[in-house]
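> here's a sequence, model it:
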Amino acid sequence: MMTVCSFDFYIKSRNRNFNNLNTTKMKSELIKSPGLVKNANRRQFLKRGTLSVAAAGLLLVGCSDEDDPIPMNPGVNLGSGDTGILNYAYALEQLEAAFYAAVLEGGYFANASAEEKTIMGDLEKHERAHREFFKAALGNSAIENLEVNFGSIDFNSRNSVLAAAKTFEDLGVAAYNGAGQFLENPDFLLIAGKIVSVEARHAAAIRDLINPGSDDFAGDDLIDSNGLERTLTFSEVLTAASSFVTTPIDFSQLPS
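From the prediction side, this is the model:
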């Protein structure tokens, strides 16, 4: 059974090319929403970058009986232009939100320290908020819910969960960094900048959990000699994500 969160946050656009996107409302919601993270140490670090959107109820989607034929999955097409790039971000946020939802149901989380439970709970809220933000912003242009496969992750193992979290968070930051240059609407670029700053804080927090007290939060594998974070192309990101996403994703209309 797959768990999907739904949230209504409808907006309209000032730009005739993006009828389902209201950037004024999007920015307004970002400014007025309260933080999701409240307390000490790593939580304070996360709090400064929190992008808060109200939470929603869970919608359970059932699977077909094993005896029934398995339908072909035609996949999703991200589209083109800014809409395609926002769908790209939406796909990644779906993946991250699904991952942290699974973390909260696993043995690692059940036996984790109070601090790590708080951190993981906050990350789940953030990624769920990001996902629902893009879903509502895209409206009828949003891709469908992706099917994920986390069979390679042991959710009872701290090492396995944190290694996967590191992969997802680092990938998310590099993805936003690579995609931002192609956004034409400056309002979308502003919002992407706010979200990627939160993702970067997530990545740093996870790396600190893995190697506390080290400089791994800004390691040489992330930051180049000019002090700039790495970027990845659409193809590189989706190829890496394909290990965990079973829904075929057509990104052929995105810029290269």
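> from here on, just use CA atoms for contacts and neighbour counts.
Fine.
> who's in contact with the spatially most central residue of the chain?
Residue closest to the mean C-alpha point of the chain, counted by CA atoms, centre = their mean, is Glu93 at 2.5 Å. Taking CA atoms under 8 Å, 6 or more residues apart in numbering, we find Glu93 in contact with Glu127, Arg128, His130, Arg131.
> could I get those in CSV, plus columns for neighbour count, secondary structure and distance to Asn140?
Listed next are the contacts of Glu93 as CSV, based on neighbours: other CA atoms under 10 Å; DSSP: H, G, I helix; E, B strand; the rest coil; distance: CA to CA, whole Å:
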residue, neighbour count, secondary structure, distance to Asn140
Glu127, 28, helix, 21
Arg128, 28, helix, 19
His130, 23, helix, 17
Arg131, 26, helix, 15
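> another one to check against the first:
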Amino acid sequence: MKTETQNPYNANMARRAFLRYAGASTAVAGILAMQSCSKDNSAYEEDGSGGGSSTVDVGSGDTGILNYAYALEQLEAAFYIQVVNSFASDFNSDERALFTDIRDHEVSHREFFKAALGSGAIKGLTPDFSKIDFGSRTAVLNAAKTFEDLGVAAYDGVASKIQNPDYLVIAGKIVSVEARHAAVISNLRSQGSFVDSDQVDGDGLNITLGPTKVVAAANLYLKTKISAKSFNF
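As a prediction, this is how the structure comes out:
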């Protein structure tokens, strides 16, 4: 009797569908993003507000936490925009579709925080991706893992400090999508690695990072540096 093997293409398509449905959980973010973004390439360019090389403090309280998340989402969105605009030649068609879906999610997240913060939002940040070889699939996947793992650990590290329960609910919805991204990216790097020990501890809980470590890691990829010195924790 012939044993059937899993079609890798079908497995990849299942992951792509998984990401699409994950994006639906951030419905609020999507609605706000649709009001300010179209689906053409120009909609995914940086917002042009400039950043330069100055340092921006995210502020304190819930506004500071939202700006902290907004800064990380700006970084992720800018990264995926560049990936999609100049795919490495060794990405296959389904991987390109996956990265396009992730880009759309990250842009929605960025636009959600920008709209939610209104006049309290920090300015647009200028990324520095000079350390990343966008012509290499391996380099892009490694960078994507860095950004996704950092984002999940950062959200988990400040969630307990959020005072407004509505903000906490939205943060929970967004970080759940970021965790899905992290799992998919990790699996693309190495099959079956979606729950690697470098991100999940022995109790099955995601590893968290405090603002000091997160800011230091994010600033490696930012011309406009961020600071969380105003956080009182």
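> ok, back up a step: what's the counterpart of the residue nearest to the centre of the first structure in the second structure?
Counting by TM-score structural alignment, Glu93 of the first structure lines up with Glu73 in the second structure.
> now the helix or strand hosting that match: buried residues?
Applying DSSP states H and E as the criterion places Glu73 of the second structure in helix 61-85. Buried residues in helix 61-85 of the second structure, counting neighbours by 16 or more other CA atoms under 10 Å, are found at 61-81, 83-84.
> kindly report the same for stretch 155-162 of the first structure.
Quick answer for stretch 155-162 of the first structure (16+ other CA under 10 Å): Phe155, Asn156, Arg158, Val161, Leu162.
> go on, stretch 216-235 of the first structure?
Asp216, Phe217, Ala218, Leu222, Glu229, Arg230, Thr231, Leu232, Thr233, Phe234.
> which residues of the first structure does stretch 172-190 of the second structure align to?
The aligned range for stretch 172-190 of the second structure in the first structure is 193-211, by TM-score structural alignment.
> how close does Leu32 of the second structure get to Ala116 of the second structure?
Going from Leu32 of the second structure to Ala116 of the second structure by CA to CA, to the nearest Å gives 9 Å.
> repeat that for Ala69 of the second structure.
For Ala69 of the second structure, the distance to Ala116 of the second structure - CA to CA - is 12 Å.
> do the same with Ala182 of the second structure
25 Å.
> for Val169 of the second structure, same thing?
Taken as CA to CA, the span from Val169 of the second structure to Ala116 of the second structure is 14 Å.
> give me the more crowded residue out of those two.
Ala116 (17 against 12; other CA atoms under 10 Å).
> the first structure: which residue goes with the more buried one?
In the first structure, Ala116 of the second structure lands on Ala137 (TM-score structural alignment).
> now for the helix or strand harbouring that match, which elements pack on it?
Assessed by DSSP H and E, Ala137 of the first structure sits inside helix 114-138. Where contact means 3 or more CA pairs under 8 Å, 6 or more residues apart in numbering; DSSP states H and E, helix 114-138 of the first structure is packed against helix 42-47, helix 81-103, helix 107-111.
> rerun at 10 Å
Using 3 or more CA pairs under 10 Å, 6 or more residues apart in numbering; DSSP states H and E, the elements in contact with helix 114-138 of the first structure are strand 2-5, helix 23-32, helix 42-47, helix 81-103, helix 107-111, helix 186-210.
> packing partners for the longest one?
Packing partners of helix 186-210 of the first structure (3+ CA pairs under 10 Å, 6+ apart): helix 23-32, helix 42-47, helix 81-103, helix 114-138, helix 158-179.
> in a markdown table: these, plus distance to Pro255 of the first structure.
Below are those laid out as a markdown table (distance: least, CA to CA, whole Å):
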| stretch | distance to Pro255 of the first structure |
| --- | --- |
| helix 23-32 | 22 |
| helix 42-47 | 32 |
| helix 81-103 | 8 |
| helix 114-138 | 19 |
| helix 158-179 | 9 |
